[in-house]
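*Asks:* Kindly return the folded structure for what I paste below:
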Amino acid sequence: MNIFNKVTLQGMIKSRTRTIVTIIGVILSAAMITGVATFGVSLLNYMVNGATQKYGGWHVEFMDVDSSFVQERIQDDGIANTATFDNIGYATLKGGKNPNKPYLFVAGFSKEAFDSLPITLLSGRLPENSGEILVPAHVAANGGVKIAVGDTLSLAVGSRMNGNENLGQHDLYMPGGKPGKAKETLVPKAERTYSVVGIFQRPSFEETSAPGYTLITKADAGDKADSFSLFVTLKNPRGVDAYTSNTGGNQAYIYNDNVLRFMGVSSDALFKVLLYTVGGIVVAIIMIGSIFMIYNAFNISLNERTHQFGILSSVGATARQLRNSVLFEGLCIGAVGIPIGVIVGIGSIRLVISVVAGNFENVMYSNVPLTLTVSFPVIVVAAAVSMVTILISAYIPARKAASTPVMESIRQTNEVKVESKAVKTSKLAQRIYGLEGTLALKNFKRNKKRYRSIVLSLVLSVVLFISASAFVTDMKQASARAVAFTAYDIGLATQDMNDSEMLPLYDKLKTTGGVYESSYQALMKYSCAAEASDLSDDYWENAGSHSPDDTVHLPMDIQFLDDSAYLNIIQGLGLPAEDYTGPNAKMIAVAKMTNRMKANREEEVDNFINMFKSSSMNFTIAPETNGEPKMEQRQNVSITFVETVPPDTLPILGNSGPQHPFFFRVMVPYSLKEKFETPDTHVAIKGLTFRSKNPAQSVAEMETMIQVAGITAEYKLYNVYEMLDESHNMIFIANVFAYTFIIMISLIAIANVFNTISTNIKLRRRELAMLRSVGMSDRDFQKMMNFECAFYGMRALLFGLPIAVISSWLIYKGMFIGGADNIDFVFPWGSIGISVFSVLFIVFVTMLYAISKIKKENIIDALRDDMT
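*Replies:* Coordinates of the predicted model:
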């Protein structure tokens, strides 16, 4: 070890407190980088395992290959596993409604295929022989053909041909043929009879563009298939592109992108950009905070050693030797701090994962646990990033030390260079602050460069804390709105299901276990012709100028409710049932002025402004088509406006239409729906709603009932309770990681502030000793230092709070553009209060610590010290 390194070690030992605090900062930095990287790897591994469970662990599928190709691939060294099924052939789907999917495709599964390719049964069981078959649910939902468990299928199975070309599942249906070639034809080869033993979800390996619905049977060992579908799992998934290009030849193949994207080898460029961008931003934030803290530590170290460097330079030390001396200090600190930081980071993220693992199961894959995954390459990269952070932090002040002239270093005249005007204070300030405050203010002004780092450290911690708190607040608000706004647990939404099919289905579904309340409804779009004079002044204040004789066509919704649910509303409002039931009954409506229908409890309705002047009026209404009323189909109705909250509607499939600055909904019993149905009526949505004690179990039973019923109309079954539960779990996960991030960044900032303030006080030990030597009492001395604390805190808050508020606003605008989702911007008063208290407390405590050290020193010894 050379003399410069020995001197460096002696200096580190002499300034033990500063060295320890710097090492703590490095530990925090390395822990955060390691924790973020380890969690990222653990999350991606979780996603890979979940996608493997759902879609299968294969990486590439080769379609329509012969047995020799299969045998060659099985012998490949880079193969971890293979699975195949027989391409038995195609049969025409009789009565199919999808013109692009006119076939049934029969696949013969081997035992390996059943084990490797996930099959999600909705009802029934797996086939046990080549005479039994599974039918996918989308044959009914997408193809419009009902096939139930127990049915017998007699199929003329054959091959799709286009001239001499044999077509497979990867080839689109071509009713017109390719240019210059004959039209596609189906050439039957054998008659096969199957017994349907189960209904299952569309398999993941079937492309949405495939021309045949995949039916699965058990492969017959006695049959020799002409072609196969081969599923390959590679030992090194990152080489999947090279593998397919080298071995695939002209064979058609598809990738399992659902699994590969989480391995970082998918063609999904958007996911890659999102993954690396988010990770890069988080690491960049950590590095900026860490570089800032560690840079300050080394800069302060150089201030302490400036005189020493001047002497070394005077006896022949080169700039390179001085620079290496500082970098050696960085390496020593890194050698101690980084290994500890890596261990702390892994341990911390293990604790965090144990807290949130259950919530991840509820959000994503229920049978896949989120576990800690420690990757050696990732740990090496995290350690390297931490070391680079330290070396960058040390190199900047090292260059400054090496370039400082010798005499300036010995005299130490380079740190504080100010003119008298720069530290001049006004007489008003002197009167307000007194002598002690004036001295503190002058010291603050003449050491701007040194104290700027303290202020910036505090500003960084304030901005990060308030911004992250605002993010969590917005997420909680979104979750609370979602919970309050939905009044049912399960919903089935459809547009084209006939009542003759929907109502019998409703009678079955409401008997599902756990269901204790149920209803059905429909929503139609209508237009209401209202006189301008009937509308309230508040309406016209929002809508603009008008003529009193104008007729305004207002879009409105007619909500047809289950008769019993409608009657309960009438009774709850205290209205006479005989006036609001029957063919010529009056209708009730809610018509309020608001930009967003925030009301979700009855007592909140009064907070909104009425659209109409009177509480009961007669109107002419007509069905609305493409935003235009069909007045030739108009009806005259009597509407009573009430103060209640209409039952929640089902989510509208597709585009819900334009938004209006008012809420106008009429409630009508379902038995009167036919009265309002016309050739131009558009049913926006209809369906069923349920409340259940166990929504998950009820939904599973309902899915089976729907499949057994053979429903062919398009529908969506919503487990709203599960969606809200997922929202809660995601909020919890976001909270855990947001607050963990806040705490660790704040700890780095605290270490930075502590290191900077305490060392700066030590550098002023001779100056402070001089003040005490000329008669400044301990009380006045403490008062002066208290003023310095206040100046630090006020300056940090002056810059930090406005930046933090702006950052919180930008986060709100980014998350909820235009105030969508009924989310209001919440001014972060609470986090601001915590920040103000924390900043002043941290500065005050740090100053007390440093001053206690100074007070213990002998004044004469401090005045003699020429190493400051």
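*Asks:* Please make it C-alpha for all contacts and neighbour counts, starting now.
*Replies:* Fine.
*Asks:* Strands of the stretch 451-600 of the chain, residue ranges please.
*Replies:* 490-494, 515-531, 551-561, 587-593 (DSSP state E, counting those that start in this stretch).
*Asks:* Run through who's touching the shortest one.
*Replies:* If you take C-alpha atoms under 8 Å, 6 or more residues apart in numbering as the criterion, strand 490-494 is touched by 650-653, 685-692, 695, 699, 713-721.
*Asks:* Now, those that are in strands?
*Replies:* 685-692, 715-719 (DSSP state E).
*Asks:* re the thing from before, for the strands of the stretch 451-600 of the chain, give me JSON lines that also has distance to residue 395 and mean neighbour count.
*Replies:* JSON lines is the format used below for the strands of the stretch 451-600 of the chain (distance: least, C-alpha to C-alpha, whole Å; neighbours: other C-alpha atoms under 10 Å):
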{"stretch": "strand 490-494", "distance to residue 395": "62", "mean neighbour count": "23"}
{"stretch": "strand 515-531", "distance to residue 395": "68", "mean neighbour count": "20"}
{"stretch": "strand 551-561", "distance to residue 395": "68", "mean neighbour count": "20"}
{"stretch": "strand 587-593", "distance to residue 395": "63", "mean neighbour count": "22"}
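*Asks:* CSV please, covering those strands and showing distance to residue 851.
*Replies:* Below are the strands of the stretch 451-600 of the chain laid out as CSV (distance: least, C-alpha to C-alpha, whole Å):
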stretch, distance to residue 851
strand 490-494, 65
strand 515-531, 69
strand 551-561, 72
strand 587-593, 63
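*Asks:* Write the ChimeraX selection for whichever of the ones in strands among the contacts of strand 490-494 are buried.
*Replies:* In ChimeraX, this line selects whichever of the ones in strands among the contacts of strand 490-494 come out buried by 16 or more other C-alpha atoms under 10 Å:
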select :685,686,687,688,689,690,691,692,715,717,718,719
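*Asks:* List just the nearest of the ones in strands among the contacts of strand 490-494 to residue 189.
*Replies:* residue 715 (36.7 Å; C-alpha to C-alpha).
*Asks:* and that closest one, what does it touch?
*Replies:* 492, 493, 494, 495, 497.
*Asks:* which residue packs closest to residue 565, ignoring adjacent ones?
*Replies:* Nearest-residue entry for residue 565: residue 519, 7.2 Å, with adjacent residues in sequence omitted and distances by C-alpha to C-alpha, 6 or more residues apart in numbering.
*Asks:* was I right about that neighbour contacting residue 690?
*Replies:* Yes - the criterion here is C-alpha atoms under 8 Å, and residue 519 meets it with residue 690 at 6.5 Å.
*Asks:* this one next, for a side-by-side:
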Amino acid sequence: MKKNIVFYVTRQYMKQNKGRTFTTFAGIVFMVLLMTCVFVGRDTGIYYLQDVASLKNGKWHVSMYGITSEEYEEVREMPNVKETALSAAFGSTMFGASANPERPYLNLKAYSAPCFDWMNIKLSEGRLPENSREIIVSKSAAEDGSDIAVGDLVEAEFFERSITGINSEIKETVFPFQNITIKYGETKDVPEEFPYWGENEDFRENRTYTGQKGTYQVVGIMEPPAYEQMGAAGYTAITLLEDSQAAALETFNLSLILDVENNPDQDIPALLRAAGAGGYEIDVNDYVLAFTASTSDTTLNLVVKFMTVFFVVLIMAASVILIYNVFNMSFQERSRYLGMLCSIGATGRQKRSSIFYEAFFLLVFALPTGVLLGIGVIRLAMAAFRPFIGSFLRISSLVTIDPAVIRISWENLAAVILASTVTVLISAWLPARKIGKIGPVECIRGNIWKKSRQYQMQASFIHMFGAEGMLAKNMLLRRNKKVRSVGSAAAVFLVVLTVTIFGSDAVHRIIRVKMGEEEMSLNTERYDYVLYAGESKLEALKEEIEKDAGVEYTAKWRDGMFAGQVPVDAYGAEYWDALHGVFNLYYHRELSEEEFREEHGFRGGASMPVNILSVDMDTMRDMAGKIGADADRLLDPEQTSAIVLSTGAVSTSSFMIGGMSPEKYRMFRISRMTDMKEGDTVPVSLYSSYEEKEVEVPVEIAGFAETNQLQDYVEFKNNNYMWLIVNEAAGSRMADILRVEGAASSMMDEMLLIRMNGKPTDIIDRLQRASEQDDARFGILETEYQSTMANAVSGIVDVMLFSFIVLTSVICLLNLFNSIRGWRLESRQELAVLRSVGMASGQMKKMLLYECAGIFLWALLLAGVFSGMLIACVRFGLVVIFGNLELPTPWLWIAGAALVVGAVLTGLTLYGFGRERQEELYENMRREGV
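*Replies:* Purely as a prediction, here's the structure:
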């Protein structure tokens, strides 16, 4: 007998059983689809994040400034450098076509060809320069009223700018955005983003001509580059840097793209060492490098790898059970036709090949179908991701709606094919092995696995559940293999839902903890940005900020975390009980009161930290009204009165005891941080470095506030210590005491809260750029940064997990539907006999419900075991990656998932029963129980 006869018979069998064949095919297609989403979708998402991140500063990885030709050759020969591009700044020239008196210059840069792409230079009209005598000019010049156009000529004579202090009566003039301080008689060079001040009494601007001249033709108008600042004195123009020009330059700038995929861990350190030896500046494009797979040792990539492996295993497990169940359900029918072939000479190997042939025949057609469908799903998922990407990278204003490019590589396709092939091989192996061992007589007879067994009537069981319950029990025992298949299918469905729900909840908890839930955060609807700086610099910045057209208002506060100390008895009994509970978890036993006090260090003169927040007078007046406190006492500049935040929290993560690990994570909420009352005085101690002693500042309690009462201005989250809120005059006095000798800062430095009005401005961008300078000594943050980031990441996770649940649920539903179908087909003879002896439809339905209940209980038991193992695995992996976190099991959601699975099981069973009732009674009795 030739092997192709077996394959021919197998194909005929597949044609005769179209429903079963379609179920198997659909299951394999969805398995391939999910594998495509995991492997291709992962790379697509990472590269899309990289593309979006490049909108911030460009596509380059590292930039070096002021390097020589010899240094360039050394860097270019480094093994980790993939591509290079050169640029140079020619300086400033007068721009006669300018229509803005505050921007009279043109700042000319020269780029080698790759730089135009790497720096995101986009044309609004015209073309890019093709030689060193052609330029493109920023569109911002035309927007300011200039009539510059393509074809115009620009005469250039380049100079470098500097300023000199000329007012002997002024000690120093501060330019906070450029981090420049100029004194009388002092001259300093200024960068190209320095504003044009014109004539003034404090300093003069100098122009030092470099001797370079030229006539340039405008060949294009470009969108303003990301680095161009609206407040700069000049507009940006770019020409082509030709090789001959670069060779003639003493120094120039070098941008690099690194070969991070082949050597992810050594590129940046090597370049930094080279930069230190060469003495030139270096800049790293962290936005792009974070998504180039170069950070293989970071949390991001660890999570990606961990979740990739986990989801692949889960998909494979669900698919294996589906395909195995299909073959197992048809085992008896398949064994008959293979037994006939065996009777005329077919070997066990040929019978096994029939199973493998069917599985891989379907896989051949399922692979392209699943991959194409997977690509479609990835496109939809990326479209759903897009609203969150800008927030995730903090560049919402730069993100376009361009669709993501699907990243299909031969490595990804090979992974999809390999994983799918292994899944199908495992699925078909056990049925093929079983059928290959059965002889021809047993196959043809068709009762291989049936056992002769007596089922006794149990009166107590009938009394409890009726005759229908007894029949259901015996039916389940007689069809135990089919029942186990249905139970396994339901269990897989429940496991997928349970583990995914747990994973979703765990990731959201990790996001809330790891995205920086600080003790205090500002109301994002009232304040857009917060700027931290020393007092002298803050005043200079405040003056610049308030006159900007895009700023609605500002407010000055002071934030003093752990600024003061109070006696231990200032904290109340509820606080100490909660902290006692934390210590118990660290010591893994119940500490006595004496042990706790000794371990915490209660001795003579012991004290506890206290946080201090000073707010502006308007805010203090509103806060007093919200809590019903005496506003006059709180606003009195000579009196130190405070609002005390009454609520707080302590946890095993906020209090750590050196060298010890807590038994488990737990947070204790506190409703009353102190037992003191309104009108009492809190003896706050502030350490003065000038006097080298503690200075006591009595603070009168003018009122208590709950967190929600102050949320219009500030939100306190899980604060471990008391907060005292005082007016700005009291805050200033405290800051003076806390000022460190010889330093410009204090433990209670001012912060400037900024509210924008929506008008176009680059004030924030200028502040951010200025704060990134090495000795800037100030910083600016979005007030909504933490919530925006957390919401963005949570949104991405939700989309991913929802997509995964939907797609795996299709596999699970196919599995469950096919299993129930096989179970009902094998039971149709018994059901027909029961109807023939008078069983009513209601009784039949009741019996089926009992059967569903039994199967569901078996599925719950099975799912409980495997879900517990998988949840333990996920919890262990996430704890290893993120640290010791509380990751409880969301029992309520899991109970809901169990109800869904139970409802689907019952619904599909009753649907099958309803269809069978329409068939002829004698036809069902005549059929074989297959």
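*Asks:* mapped onto structure 2, which of the contacts of residue 715 of structure 1 are still contacts?
*Replies:* Counting by both residues aligned by TM-score structural alignment, their matches' C-alpha atoms under 8 Å, the contacts of residue 715 of structure 1 that remain in contact in structure 2 are 493, 494, 497.
*Asks:* gap between the closest residue in space to the last one that isn't next to it in sequence and residue 674 of structure 1?
*Replies:* This means residue 497 of structure 1. Closest residue in space to residue 497 of structure 1, ignoring its immediate chain neighbours: residue 713 at 5.4 Å, by C-alpha to C-alpha, 6+ apart. According to C-alpha to C-alpha, to the nearest Å, residue 713 of structure 1 and residue 674 of structure 1 sit 20 Å apart.
*Asks:* Pick out whichever of the two has more residues nearby.
*Replies:* Legend: neighbour count by other C-alpha atoms under 10 Å for residue 713 of structure 1 and residue 674, higher for residue 713 (17 against 8).
*Asks:* separation between that one and residue 559 of structure 1?
*Replies:* Distance from residue 713 of structure 1 to residue 559 of structure 1, by C-alpha to C-alpha: 21 Å.
*Asks:* Residue 771 of structure 1 too?
*Replies:* Taken as C-alpha to C-alpha, the span from residue 771 of structure 1 to residue 559 of structure 1 is 83 Å.
*Asks:* what sits against residue 616 of structure 1?
*Replies:* 638, 639, 640, 641.
*Asks:* which among these gets closest to residue 299 of structure 1?
*Replies:* residue 641 (72.9 Å).
*Asks:* which ones are touching that closest one?
*Replies:* Counting by C-alpha under 8 Å, 6+ apart, residue 641 of structure 1 has contacts 588, 589, 590, 591, 615, 616.
*Asks:* again, only using 6 Å
*Replies:* Neighbour list for residue 641 of structure 1: 588, 589, 590, 615 [criterion: C-alpha atoms under 6 Å, 6 or more residues apart in numbering].
*Asks:* what's the closest non-adjacent residue to residue 7 of structure 2?
*Replies:* Counting by C-alpha to C-alpha, 6+ apart, the residue nearest residue 7 of structure 2 is residue 354, at 6.1 Å.
*Asks:* Please disregard the earlier target; I meant residue 179 of structure 2.
*Replies:* residue 776 (5.7 Å).
*Asks:* With residue 343 of structure 1 instead?
*Replies:* Nearest to residue 343 of structure 1 is residue 31, by C-alpha to C-alpha, 6+ apart, at 7.3 Å.
*Asks:* try residue 587 of structure 1
*Replies:* Counting by C-alpha to C-alpha, 6+ apart, the residue nearest residue 587 of structure 1 is residue 639, at 4.8 Å.
*Asks:* helix, strand or coil for the one you found?
*Replies:* Using DSSP: H, G, I helix; E, B strand; the rest coil, the structure places residue 639 of structure 1 in strand.
*Asks:* For whichever residue in structure 2 pairs up with residue 281 of structure 1, grab the count of nearby residues.
*Replies:* Aligned counterpart of residue 281 of structure 1 in structure 2: residue 310 (TM-score structural alignment). Neighbour count for residue 310 of structure 2, taken as other C-alpha under 10 Å: 15.
*Asks:* mind listing what residue 310 of structure 2 touches?
*Replies:* So residue 310 of structure 2 contacts nothing (C-alpha under 6 Å, 6+ apart).
*Asks:* Over to it. Which of the three states is it?
*Replies:* Under the three-state scheme (three-state DSSP), residue 310 of structure 2 adopts helix.
*Asks:* Need the counterpart of the residue nearest to residue 565 of structure 1 in structure 2.
*Replies:* Checking TM-score structural alignment: residue 519 of structure 1 goes with residue 555.
*Asks:* wait, that match sits on residue 751?
*Replies:* No - using C-alpha atoms under 6 Å, residue 555 of structure 2 makes no contact with residue 751, being 8.3 Å away.
*Asks:* returning to that earlier point: which one of the strands of the stretch 451-600 of structure 1 lies closest to residue 748 of structure 1?
*Replies:* Residue 748 of structure 1 lies closest to strand 490-494 among the strands of the stretch 451-600 of structure 1, at 47.1 Å (C-alpha to C-alpha).
*Asks:* Tell me how many other residues surround the residue nearest to residue 281 of structure 2 when sequence neighbours are not counted.
*Replies:* Spatial nearest neighbour of residue 281 of structure 2, chain neighbours left out: residue 65 (5.2 Å); criterion: C-alpha to C-alpha, 6+ apart. Around residue 65 of structure 2 there are 18 other residues, counting by other C-alpha under 10 Å.
*Asks:* sec struct for residue 65 of structure 2, please.
*Replies:* strand.
*Asks:* Identify the residue of structure 2 aligned to the residue nearest to residue 587 of structure 1.
*Replies:* Checking TM-score structural alignment: residue 639 of structure 1 goes with residue 701.
*Asks:* I figured that match was touching residue 678, is that so?
*Replies:* Yes - using C-alpha under 6 Å as the test, residue 701 of structure 2 is close enough to residue 678 to be in contact (5.2 Å).
*Asks:* So for those two, which residue has more residues nearby?
*Replies:* Taking neighbours as other C-alpha under 10 Å, residue 701 of structure 2 and residue 678 compare with residue 701 leading, 24 against 14.
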